[in-house]
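Engineer: sequence and predicted model, in that order:
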Amino acid sequence: MEPLVILNLGQGDCRAGLPNITAQLWLTGTTGAIKCVGWLPPAPTLPDIYQRWQRLYQALHHRLSWQNSSSTRALQFDLTTPIHVSSVDFDQLCQQLQSTLNQWLNSEGFQSIDRQLRTKLSTAEPVRIIVETDDPFLQSLPWHLWSFCDDYPATEVAIGTQEYNYATGPQSASAQKSMASVRVLAVLGHGEGIDVQRDIAILQQLPGATIQLLSEPSRPELDQWLWDTDSWDILFFAGHSTSKSADQQGRLFINPTESVSIAHLCNALKTAISRRLKLAIFNSCDGMSLGRALVALNIPQLIVMREPVPDRVAHLFVKNFLQILAEGTPLYSSVRIAREQLQGLEGQFPCASWLPVIFQNPAETPFQWPRPKNVLTSDAPGPLWVRLFKGAQPPPSRAVNWQRVMATSLLITSLIMGLRLVGRLETIELRAYDQLMRSRPPQPPDDRLLLVTIDETDIRQQSPDERRGASITDAKLDELLTTLAAHEPRVIALDLFRDFAADAKYPNLVNSLRTNDRLITICSFGETSVGAGIAPPPELPQATIKQRVGFSSSIPDRDDTIRRAVLMETSPADSSCPAGLSLGFLAVLRYLKDDNIYLSWTDENRPKLQINQVILTPLDNHTGGYHTIDDYGHQIMINFRPQAQSAKGIQVAQQISLEELLNNPVDPRLIKDRIVIIGNIDASFKDFHRTPYTQSHREKTSGVEIHAHIASHILSAVLDNQPLVWTWSQWGDGLWVLGWAFGGGVLVGQLRFWFRGVLVTGSLVILLYGSCYIVLLLGGWLPWIPALMALMGTVAVGELPLKLTTAHVKE
């Protein structure tokens, strides 16, 4: 069982404080618990912020439901809710709520618990956290926003009460049987305005499940089915519900004329729980009151929606959750994954991923979907290990049919390369490429670069009025450029948009922008449909603008990951950005100029960029695993500098913050003769991107670091003879794939025992991966996934006649 944390908040509330908090931690493989204590001070503003968030959510949800013609699973709205609400205001309120909650949980009295958990738990473990409290407000808080859940990405939080008991008494005979299938009682309530048919379709696709559908049942009918003696594993409700009834109890609208509370079904539910009911799912609105009422009956687990939920959100959550759970994933992990997958809908339905909530009875273990019976069990004679290694009866030995092997290999290779050519394999190939990139051994930070970063602390210490919407004031920038210039960097690359004039009271800054040929700034082309881009600083003379302005060169792939860089591009006619080269590339050229190394073109029909002997071959629409990209400009793959993970993520070069540089003595060697790239890393500027090294939201890379990776990549190629990323032609890739397909076909013809075949096939897969890895260390991107598919395809196809032959021999 995965690690478990029970966080008992004790007595008190948010306004008065929580003086006696107890945390108990059960680690994997242990029976005893680790216990630690703490406290939380009063947080009087948190309830007000949450209640305001709740009112604005309901208003925004109501408005968006009409705009998007989206149904909702609630029949009532709070009449005190404001009618008009700005999406921007709501986003800011969400951030304020998250920030206030984490400031509270970062209080000194709670740190003893936080530190103990972080010391004992691994970030790779799926951790269950149960927050025990009887306070309705504390139960309603979005605990998944706790920063601990971000740092431990497999963690999910549930709500529990401070009093609970075992759910079951003496079990019935049916409950004691191992579950051959999961019995689900699916109640489809009043369906006006929502699509309950989709809920039915989702349930019917569940493997190993027996579904009993009740469509708009009467109260007696529902009560009777809950008493069913065969017992239920899951109770599922889809329809309308509310917590805003006159009796302040959660109510389920089971048909157009009837609604029931949990109290109305109390005896039937108690009986179902005592027999076998392990999980209830209320895929309906505003379910917190329902959750509190069911928890009082000691139900093991319950999943509800904390607020009104749009129909699309409800369908997507239950579809993903049940599919993941049925695959054998633990319940808490299934909820977290399905909840996070709702984030894709938050452009239309804000806070969709905040809605699902788990209620947990701490005395019970989480529900686990039953696994199918062991397929290795059979009536064949002999011990299991003998059957594994030798098989019940080996097929006869046979010679390789070379014609058949070649024909099969050509057919499978043609099919795979055809799918590849139309882009069907692009996503999986890029993910495999990312995995290989992450596997490379680390390199030290590039000592030719220095990153000066502007973080949240730096920004808070500056006047917003003086910043004028930027991340640095003219005064700080003037001081920074003066400090850097004193230590003689080769290049200063300013990754900060400045389309406004510097204040005249800073003549040194104005002069640096105007005359310092070692200072490079940035602009953006923008998009024709939305504007003319972002212009460079107006102080720059037109005569030198091409040599001193670079464009922002991020090109995300379809999965929003940056793997490519544009080095050169023609500025659009209607753009206010006149640059022709990217910022990182321009910084490299200015750096190499001091070594008398210049950019040139190859002497070919289709010239390529060249620096010394290094030719920067541009990508085209069919390069490596790419087959659907827009190959505009002069693009290359970014050979990200491999670096071991640290607290600051992937470090391409040494970093120093703005305030640290200006307020503390700095080693001149960090600056002299280096490319100094200045950029902000504050999350509010939203300049963070996925790269091949990104495996979670917290591992995204800032834009200034991506410019540094591009610069380091080209400098290492020109000065250190490190390879650029190269690929074969499509014909070369095809021959490589054909070779592995042919190898798989030969393998099947020579092996007589299936388990030995598995071992040899596994060894070939490892050899394939190792070959692709070693070639990537030399810069080569080989088609790993197509070759793997070809190898396994010929093995699978070749096994068919072998099995038929074996069956014939047995007869």
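Structural biologist: Great, that's in hand.
Engineer: for the rest of this, base every contact and every neighbour count on C-alpha atoms.
Structural biologist: Will do.
Engineer: so where do the helices sit in the stretch 251-400 of the chain?
Structural biologist: 266-275, 288-295, 311-326, 331-340, 384-390 (DSSP state H, counting those that start in this stretch).
Engineer: which parts of the stretch 301-450 of the chain are strands?
Structural biologist: Using DSSP state E, counting those that start in this stretch, the strands assigned to the stretch 301-450 of the chain run over residues 301-305, 356-360, 449-454.
Engineer: now do the stretch 451-600 of the chain
Structural biologist: Using DSSP E, counting those that start in this stretch, strands in the stretch 451-600 of the chain cover 491-495, 519-523, 549-551, 554-556, 562-568, 581-582, 599-601.
Engineer: use this one as the comparison:
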Amino acid sequence: MSKLVILSLLGGDLNQGFSVVTAQLWHDNQLFKITGSLPAVPELSEIYKRWKLLYEAVHQRLGNNQRIKVHSQDITNISVNDFDEVCHQLRIHINTWLKSEPFQNIERQLRTLLSRDDEIRVIVETNITLLHRLPWHLWDFFEHYPKAELALSNHEYGSPHIVQKSITFKVNILAILGNSFGIDIDKDRSWLQDLIDTQTTFLIQPTRKELDEQLWNQNWDVLFFAGHSASIADGEIGEIYINQTESLTISQFKNALKTAITRGLKLAIFNSCDGIGLARNLADLNIPQMIVMREGVPDLVAQEFLKNFLVVFAGGKAFYLAVREARERLQGLENDFPCASWLPVICQNPTTVPITWQELRGGWGDTETRGEVSAQSIISTPKMKSTIATRKCKLWTVLLSTAIVTLSTISLRYLGFFEKAELQAFNQIFVLRPKEDLDIRLLVVEVTEKDIQSRQETTTGVKSISDSTLAQLFNKLQKYQPRVIGLDIYRDFADPSNESKPIQLATELSKENIVVACKGRDRKHDPEGVKPPLGVPIERQGFTDAVQDPDGIVRRQIMMMAQDPSSVCKTPYSLSLQLAAGYLSYENIQPDLNEDYVQFGSKVFKRLKSGRSGGYQQRVDLGGIQILVNYRNTDYLRVSLEDILSDKVNPDLVKDKVVIIGVTANTISDTWSTPYSAAQQPYQEIPGIFIQTQMVSQILSAVLDERPILWVLPFWGDILWICGWSVVGSLIIWRVRSLSYKGCTIFVTVVTLYLVCAIAFLKQGLWLPLIPSVLAVVASGVVIVLIQRRQEFFTVPRPLVE
């Protein structure tokens, strides 16, 4: 399902800037609203004006002026290299403007919430004509998201009121071939004539009366225009030249257009020059969507765009993706037609969903219509009776179709097609958990921004606090008798030795209950790694390597992994495992470490199997012993560095606890997303120290409190689960007679499946394959319905001897 981003530029212009810019993102049935601003950039207006003059002049010089008219302020001495330089400047200024700091809150959050594989519709909402003319597709955002495409919109719009019309199973196109003096529009006509499943009416250089009558008297799905057009009054008004002597503005046939939209007109294509004025005027009538050309367009460019768009759109590709593909294919013409791929642009009513070719044809409505006709013909013939009024498909047909759908679903899942959706479903169920109590066995000592700013000390390397301060902290904590202390702060470089200090860090780190952090080498992201503090034996080291899923969320923890031989961090154990083991040793519970699991007493933490564990099927590295993080929906017991050093902490908060020391200051970039992040407004990441705390807590809670360990079915168990729901759902739908009841049955089955998966997760920690199971149930049900309806349609009534 595509995602929608509406970027609104309010209350300003390029000379003043925009004090309020909002981005609304519809993402997984949720609405996110992000605010920012944009600074003044008056030079962008001047660069665009120069670009426009050079664009027209270059095309005239190259002989491509069939649909392009050069204005009075012509530039006569121009080279293609000059034009290329202005194009480059325009791209740089647009991206510099959109990378300005006041706008970065919007871009950062969009990039957090969106995936590279998402299909994204980006609508720029403004009333400023110049902004509509800018080539927004040059924004680097569209390079990073290959399935994103731009559309334009006015600020004010409403939902079109559409009257239900009869289904014809054909796309009704009104094609206006207007004034063609000096241009060739026969190719446009031939591409439309070659389309299947269409009924096209051509108006060749019509009069105003002929055009008006067609719009009033017929139902149209698509309005197409080819010929001369222009935007006048600084782009505020658009006009089309319908014949050699007449031109019309949108307002001159507004009533007819409004009627056509009410009766189902969904798409207008103006394959003509300078269509921004047309789009702005027609948008006021709330037409669902349009395609226009920003500037003057050469014949061959207009023809190639139309051909490529119609081929991929009628072939089933989504509207926005079809426009992007057809637009980008124009780049191959740019040796002869510079900036050809800049010209086509969508204008969208944000209240409507982009139409598909199948919907223009009438979708699947033909099945029900034909079924009703068949039933009526049987009833109206008294001497003819059908042996079976509604013939059901046989059981073997149900099982065979269900098997095909289920095997297809399982294969797609194995290939990783549902991974993103399953991880998002994991989040949705996770946030249903009720609040839990604090885990009082753990205490976080956080180094806050205030702690850092109040201690401006000389250190070696990038450090939040000095070795001297850290030594004092350890010394204070040890007096309160914690069971184990974990240092989640890298200490790979020691500060210069200061013998005048009575407390030395090396001395404190020699204590047996202290575990320090290091980081393993990662060939892709961190080829060096981070070494542990000097002198701490490997038995008291723990790696803090974190793993993020493709959407940036931390759902897994690595308990053990083999380190790269050249890594500066040698320990095979994670910091969280070391701290949990240290605490549990006081309970006389020792770990049993295996290559496939870690066991404390009767509790076994089984690793996720590489390539075949829950929603992780193909795209995620599950090396080492990785388990799912069973986050607590609660805050953390924490004190600040200053509280400890100033003796403001009750000793009972520390005694017999796991104490974890880490940084929560905003200036330290160590924040991570969890399944709860997206559910928080605004989107909220948490410092890494709290992730470590959650990981330690989940081990202790599982071993000592019987809290569930998150787990998944084996690969064959997932297959049986998906098959079982698909078969049971299909059999129930097969037995239900009424079509409306079948739809209700599918809905009830899906809701039941969701509840079962949610209860299993919340009560037992079992992550079941919800998304593929839902797809299998719905797809199997739809296939059964289609088979039954098809057989009803082809049921031939035969006479019975009376």
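Structural biologist: Great, that's in hand. These numbers were taken from a predicted model, which means no experiment stands behind them.
Engineer: could I get the TM-score for this pair?
Structural biologist: The TM-score (TM-score structural alignment, normalised by the length of the second structure) is 0.57; 645 aligned residues with a Cα RMSD of 7.2 Å.
Engineer: rewinding a little: quick check: which of the helices of the stretch 251-400 of the first structure is nearest to V809 of the first structure?
Structural biologist: Closest to V809 of the first structure of those is helix 384-390 (Cα to Cα; 16.5 Å).
Engineer: okay if I get the strands of the stretch 301-450 of the first structure as a markdown table plus mean neighbour count and distance to L331 of the first structure?
Structural biologist: Converted to a markdown table, the strands of the stretch 301-450 of the first structure look like this (neighbours: other Cα atoms under 10 Å; distance: least, Cα to Cα, whole Å):
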| stretch | mean neighbour count | distance to L331 of the first structure |
| --- | --- | --- |
| strand 301-305 | 24 | 9 |
| strand 356-360 | 26 | 10 |
| strand 449-454 | 24 | 41 |
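Engineer: redo those strands as a markdown table? Include distance to L188 of the first structure.
Structural biologist: Formatted as a markdown table, those follow (distance: least, Cα to Cα, whole Å):
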| stretch | distance to L188 of the first structure |
| --- | --- |
| strand 301-305 | 15 |
| strand 356-360 | 19 |
| strand 449-454 | 54 |
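Engineer: out of these, which comes closest to A16 of the first structure?
Structural biologist: Among the strands of the stretch 301-450 of the first structure, the nearest to A16 of the first structure by Cα to Cα is strand 356-360 (24.8 Å).
Engineer: how near is I746 of the second structure to G365 of the second structure?
Structural biologist: 19 Å (Cα to Cα, to the nearest Å).
Engineer: so between these two, which is more surrounded?
Structural biologist: I746 (22 against 14; other Cα atoms under 10 Å).
Engineer: quick check, that one in contact with G781.
Structural biologist: Yes: using Cα atoms under 8 Å as the test, I746 of the second structure is close enough to G781 to be in contact (6.7 Å).
Engineer: mutual contacts of the two, please.
Structural biologist: Shared contacts of I746 of the second structure and G781, defined by Cα atoms under 8 Å, 6 or more residues apart in numbering, comprise G729, I733.
Engineer: D643 of the second structure belongs to a helix?
Structural biologist: Yes: counting by DSSP: H, G, I helix; E, B strand; the rest coil, D643 of the second structure is found in a helix.
Engineer: which of the helices of the stretch 251-400 of the first structure sits closest to E699 of the first structure?
Structural biologist: Per Cα to Cα, nearest to E699 of the first structure of the helices of the stretch 251-400 of the first structure: helix 331-340, 16.4 Å.
Engineer: tell me which residues are up against that closest one.
Structural biologist: 126, 128, 154-157, 317-318, 320-322, 324-325, 353-356, 366-368.
Engineer: chain center to the longest strand along the first structure, what's the gap?
Structural biologist: Using DSSP state E to define each element, the first structure has its longest strand at strand 18-26. With Cα atoms, centre = their mean, to the nearest Å as the basis, strand 18-26 of the first structure stands 30 Å off its chain's centre.
Engineer: tell me the helix or strand right after it.
Structural biologist: Following strand 18-26 of the first structure in sequence order, the next helix or strand is strand 34-40 (DSSP states H and E).
Engineer: show me which residues of the helix or strand following that next one are buried.
Structural biologist: Sequence-wise, the next helix or strand downstream of strand 34-40 of the first structure (DSSP H and E) is helix 45-67. Of all the residues in helix 45-67 of the first structure, those buried under the rule 16 or more other Cα atoms under 10 Å are 46-47, 49-50, 52-62, 64-65.
Engineer: ditto for stretch 739-752 of the second structure
Structural biologist: Residues K742, G743, T745, I746, T749, V750 are the ones in stretch 739-752 of the second structure that count as buried (16+ other Cα under 10 Å).
Engineer: pick the one among these closest to V547 of the second structure.
Structural biologist: Closest to V547 of the second structure, out of all of these and judged by Cα to Cα, is V750, at 32.0 Å.
Engineer: and the gap between the closest one and V774 of the second structure?
Structural biologist: In terms of Cα to Cα, V750 of the second structure sits 6 Å off from V774 of the second structure.
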